[in-house]
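> Below: sequence and its predicted model.
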Amino acid sequence: MLLTALLSPEDLDDALVTQSGRYARHDLLGWAASIAADIAGAPIVAVDAVPDATTVAAVAGGLLAGVPVVPVPPDAGVLERQHILRDSGATMLLSDDSAATDIPVVPITRTARSTVLPAPVPPTSPALVLYTSGTTGKPKGVVVSHAAIAADLDALASAWEWTPSDTLVHGLPLYHVHGLVLGALGPLRIGGRLTHTGRPSPAAYAAAPGTMYFGVPTVWSRVAADPAAARALEPARLLVSGSAPLPTPVFHALAELTGQAPVERYGMTETLITVSVRSAGERRPGSVGLPLTGIESRLIDESGAPLPADGTTIGQLQIRGATMFDGYLRDGAVVPAPLTDGWYSTGDVATIAADGWHRIVGRASTDLIKTGGYRVGAGEVEDVLLLHPAVREVAVIGLPDPDLGERITAFVVAESGPPAEADLISFVAERLAAHKRPRAVRVVEALPRNAMGKVQKARLRDV
């Protein structure tokens, strides 16, 4: 059973604390069981993944019922939301907004609680369908099983010495691996308490006592810039950073202000978390540590030949192990994961030192932008901008930004006169999640292309 701690006979008065209230473990279980009864037998359901207790209860209900759950970002634009709901084939939506969609809506907030639990779910059953950032087009649904999530959380519990005595604090979105799988399902499997702050601000983190804090580099950058908030985290035993590389100055600032260096880890939607620094032992800036228990990693060159783990040779990172996804959801069926002898090509390039420590260098392509802890696909933003009548051609890249990590920047060839930058930014923000909007738009006469007509994005960095 994936949610072993939720089923524990020992109650916990404040197992979940959110902006809407405090929830005992048994109350949360009864809530989830009531939802499970309402959706039993459904092939797949979507959840409005707002940053509150309702999302935790709804996802837990789906997992108890053995119904795959599709988290829908609450700030998704119209096109993005429609794509996720249609592509996934969700037959109902768990939401407190009765006008949220044209498919049947099942309310999440309720007074009803159930003491009847569904039969245990086979471990190989699909648990979640998490949509990627759409690096080369529209987002794809990644199917992750109960067994993969359980294996990942157990490996992280070992690496981080995560126990039922821990209190986890974070304010991350509840529709990604970091915030949902680790940040919400982790406590429901391992035990302990979860405080979700709603938003991951330095003040909110400082006001929430905990032993573990999760954040993305943008969050930690802002915490480091607020010495009083950073010092309030001194009692914690673990500060975890992920979803993008943590800048070295932020690493050192946190270590100085809180008395401990942050722990970095690496993963992706298709593999979950596979490499991490351990809670006990060395913490190196710029490194994400060692493979978790049950995970293998290797570097290959462009021909697929293995490369040496010497700390300097850069290669394409491949991963295999128990945390791999089942495949992509397409037309109502699961297309098996593209594995070669169990190895999955991550699309990232890295170095592996002789002692096994990993350093992620970047993407093998330029189409995945990591901004504010989010992974945004350039292709998805380009597709929307091309809908604007003033845009003839467009290329989107990420440019370095001291706060966000990367700043989404659009290079536009205008149809006639130059369009207003604010108009294009708001055009995207109305159709996609707000964090996917360009932060800057540059109008150019032409996009640089090679002999085959392909846009050479690397050259745009010098424009």
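Nice, thanks for sending it over. Please read these numbers as outputs of a predicted model, since none were measured by experiment.

> C-alpha from now on. contacts and neighbour counts both.
Will do.

> May I have the residues that are in contact with A204?
Residues near A204 by Cα atoms under 8 Å, 6 or more residues apart in numbering: T197.

> After the helix or strand where it lies, which helix or strand is next?
Taking DSSP states H and E as the criterion, A204 maps to helix 202-207. Past helix 202-207, heading to the C-terminal end, the next element that is a helix or strand (DSSP H and E) is strand 212-215.

> any idea which helix or strand comes after that next one?
helix 217-224.

> Give me the buried positions along the helix holding A204.
For helix 202-207, burial by neighbour count (16 or more other Cα atoms under 10 Å) applies to 202-206.

> Strands of the stretch 251-400 of the chain, residue ranges please.
Using DSSP state E, counting those that start in this stretch, the strands assigned to the stretch 251-400 of the chain run over residues 263-268, 272-276, 290-291, 295-300, 315-321, 327-330, 333-336, 344-352, 358-363, 368-371, 374-377, 391-401.

> packing partners for the shortest one?
Okay, so that is strand 290-291. Of the remaining helices and strands, those touching strand 290-291 by 3 or more Cα pairs under 8 Å, 6 or more residues apart in numbering; DSSP states H and E are strand 272-276.

> If you count contacts, what does the strand it packs on end up packed against?
With contacts taken as 3+ Cα pairs under 8 Å, 6+ apart, strand 272-276 sits against helix 146-160, strand 263-268, strand 290-291.

> For that strand, which outside residues touch it?
Residues from elsewhere that reach strand 272-276 (Cα under 8 Å, 6+ apart): 149, 152, 159, 177, 263-267, 288-292, 295, 319, 323-324, 358.

> F251 against S287, yeah?
No: using Cα atoms under 8 Å, F251 is not in contact with S287, being 10.8 Å away.

> Pull the distance from the helix holding A204 to the chain's centre.
Averaged C-alpha coordinates place helix 202-207 at 21 Å from its chain's average position (Cα atoms, centre = their mean, to the nearest Å).

> What of stretch 198-213?
Between the centre of stretch 198-213 and the centre of its chain there are 19 Å (Cα atoms, centre = their mean).

> this is the other structure I want to compare:
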Amino acid sequence: MLLRSLNPLAVAQGDDIPDAIRIGDTTLSRGDVLGAATSVAERVARADRVAILATPTVTTVLAVVGCLIAGVTAVPVPPDSGPAELEHILRDSGAQAWLGEAPPDAAGLPVVPVRVHARSWHSYPEPPESSIAFVLYTSGTTGPPKGVLISRKAIAAGLDALADAWQWTRNDTLVQGLPLFHIHGLILGVLGPLRIGSRLVHTVKPTPAAYAAARGTMYFGVPTVWSRIAGDPESARALSGARLLVSGSAPLPVPVFEKVQELTGLALVERYGMSETMLTLSTRADGERRPGWVGVPVRGVETRLRDERGGDVPHDGESIGGLQVRGPMLFDGYLGRPDATAESFTDDGFFKTGDVAVIDQGGFHRIVGRESTDLIKSGGFRVGAGEVETSLLGHPSVREAAVVGLPDPDLGQRLVAFVVGDDVSEAALIDHVATELSVHKRPREIRVVESLPRNAMGKVQKKQLF
């Protein structure tokens, strides 16, 4: 039962915890969350779908949990949404009201307040496990954002699989400062502690100093967060008493992995997932952690690689193929987009992630990148942008790197690297890659830029580099 442990936080099954959730300067007990969220549920119980401006506040948490109690579908909205994106999400989702605060330019929908100090102990029946808990919107890199339908059953299966992989228990304290409109920060980072019964500290912003001061046993961060922590040795060393440091939402550069390990004594746990699948791959708390690799399937997940003709790709640690996944935590389709939903699944129920990967003989996975931007066909060779970027990041002059394939009349596509760094020498970087990797994987051109375009989760937006 999702709600019995997800929002009541097992209050009826054990003692209350006075510091169950801390967001910024606000702390709530388990009883506080249950009572206030039930009060929210009473105000929205007749709605079908409501929008939540997903600011990093307790108001957002109470709004989400209130929806779960009432069986109302929540639509988390990024606080920095532009007018066009905001209009699309509200229109496409069919949200009937704002729950909590609303953005200044979001006229037209009523606002239902969330009162942090209100309390109700009304009892609601558990909604069907197949009911939709969230409509989460994709980043919209290939068109208008699509609404991803995530059921209660998928959330429960995904969180329980992670509890198994990470040995996550009620004794943990999770620290994170990630956005609350995404799988990583909201479902894993808020609903995970609520379901499992562990404490949560949300730092509002994921700064090295805030992470160091939180004194948790588990930390979630995107690569940008870990890069900043690696650059702050004092804060990094303060994390050495933790049990797990987890990185996701974008590829973690190997040099950052190595620096964090050097400073903390802990090898980062890397994992892989997306809005449509939640987390399907992870290194395990009790298993190998290999820089640049995202581990093995979590409980209940099957994976496979397919070539362009739909054939099997060998699991030899080198051959690249399109990654397909199947498991109980997959989404229920795209809202109002049966065509896109059908195109995303195979006849036997595997989801085509759009990512390309390699799998070794032991089942370890390495994500090469997006099939649309990171699988580069140059001179008859298939090159994964990710391994070229990893090589570039190993050079002392490079802080950030993104590799794309640009049209070339001779090669089909030529490898072009956009780098952020100091005293960058084009010839030195090209030679560096050619020495570490096959010669055909070397960039043909290096472009030095001040910064790389990234989204809120730290992912490089390569379409903006073309």
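Received, thanks. Small disclaimer: the values here were computed from a predicted structure and weren't measured.

> Got a TM-score for the pair?
In this superposition the chains share a TM-score of 0.79, using TM-score structural alignment, normalised by the length of the first structure; 392 aligned residues with a Cα RMSD of 2.9 Å.

> I'd like the buried residues of helix 202-207 of the first structure as CSV, with distance to L85 of the first structure appended.
As requested, those are exported to CSV (distance: Cα to Cα, whole Å):
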residue, distance to L85 of the first structure
P202, 34
A203, 35
A204, 32
Y205, 33
A206, 37
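
> V441 of the first structure: which of those is nearest?
In terms of Cα to Cα, no member of those lies closer to V441 of the first structure than P202, at 29.9 Å.

> thinking again about what came up before, where in the second structure does the helix holding A204 of the first structure align, residue-wise?
Using TM-score structural alignment, helix 202-207 of the first structure lines up with residues 208-213 of the second structure.

> How about stretch 82-91 of the first structure?
Residues 87-96 of the second structure are where stretch 82-91 of the first structure aligns, taking TM-score structural alignment as the criterion.

> ok, residues contacting that stretch?
Residues external to stretch 87-96 of the second structure that are found in contact with it (Cα under 8 Å, 6+ apart): 47-51, 75, 77, 109-110, 135, 137, 144-145, 147, 335.

> let's see it at 6 Å
Contacts to stretch 87-96 of the second structure, defined as Cα atoms under 6 Å, 6 or more residues apart in numbering, come from residues 49-51.

> again with stretch 297-308 of the second structure
Stretch 297-308 of the second structure is contacted from outside by 161, 280-281, 312-313, 321-327, using Cα under 6 Å, 6+ apart.

> just stretch 179-195 of the first structure next, same as before
So stretch 179-195 of the first structure is contacted by 3-6, 15-18, 164-169, 172-174 (Cα under 6 Å, 6+ apart).

> Pull the distance from it to the chain's centre.
Put simply, stretch 179-195 of the first structure sits 14 Å off its chain's centre (Cα atoms, centre = their mean).

> next one: stretch 96-106 of the first structure
With Cα atoms, centre = their mean as the basis, the mean position of stretch 96-106 of the first structure lies at 25 Å from the chain mean.

> mind listing what's buried in it?
So for stretch 96-106 of the first structure, counting by 16+ other Cα under 10 Å, buried means 96, 105-106.

> which among those residues gets closest to D38 of the first structure?
The shortest gap between D38 of the first structure and any of these belongs to V106, at 7.8 Å (Cα to Cα).

> now for that closest one: what does it line up with in the second structure?
The pairwise alignment with the second structure assigns V106 of the first structure to V112, based on TM-score structural alignment.

> Quick check: the closest residue to its match other than its chain neighbours vs A37 of the second structure, distance?
Distances taken as Cα to Cα, 6 or more residues apart in numbering place L99 nearest to V112 of the second structure, at 4.9 Å, with adjacent residues excluded. In this view, L99 of the second structure and A37 of the second structure are 12 Å apart by Cα to Cα, to the nearest Å.

> now do G292 of the second structure
As it turns out, when the distance is counted by Cα to Cα, G292 of the second structure lies 40 Å from A37 of the second structure.

> neighbour-wise, which of these two wins?
Taking other Cα atoms under 10 Å, G292 of the second structure and A37 do not tie; A37 has more neighbours (32 against 20).

> OK, contacts around that one?
62, 65-66.

> hey, where'd the helices end up in the first structure?
Counting by DSSP state H, the first structure has helices at residues 25-39, 53-65, 78-88, 146-160, 186-190, 202-207, 217-224, 227-231, 248-258, 378-385, 421-429.

> Going by neighbour count, list what's buried in the third one.
Think helix 78-88 of the first structure. For helix 78-88 of the first structure, the buried set under the neighbour-count rule, 16+ other Cα under 10 Å, comprises 80-81, 84-85, 87-88.

> Any chance of those residues in JSON lines with distance to A119 of the first structure as columns?
What follows is those, written out as JSON lines (distance: Cα to Cα, whole Å):
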{"residue": "E80", "distance to A119 of the first structure": "34"}
{"residue": "R81", "distance to A119 of the first structure": "32"}
{"residue": "I84", "distance to A119 of the first structure": "29"}
{"residue": "L85", "distance to A119 of the first structure": "27"}
{"residue": "D87", "distance to A119 of the first structure": "29"}
{"residue": "S88", "distance to A119 of the first structure": "25"}
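
> so what corresponds to P291 of the second structure in the first structure?
In the first structure, the position corresponding to P291 of the second structure is occupied by P285, as judged by TM-score structural alignment.

> What's the local residue count around the closest residue to that match other than its chain neighbours?
Nearest residue to P285 of the first structure in three dimensions, chain neighbours excluded: T248, at 5.7 Å (Cα to Cα, 6+ apart). Other residues within reach of T248 of the first structure by the criterion other Cα under 10 Å amount to 12.

> quick one: T248 of the first structure from P262 of the first structure, how far?
Using Cα to Cα, which is the criterion applied here, T248 of the first structure is 11 Å from P262 of the first structure.
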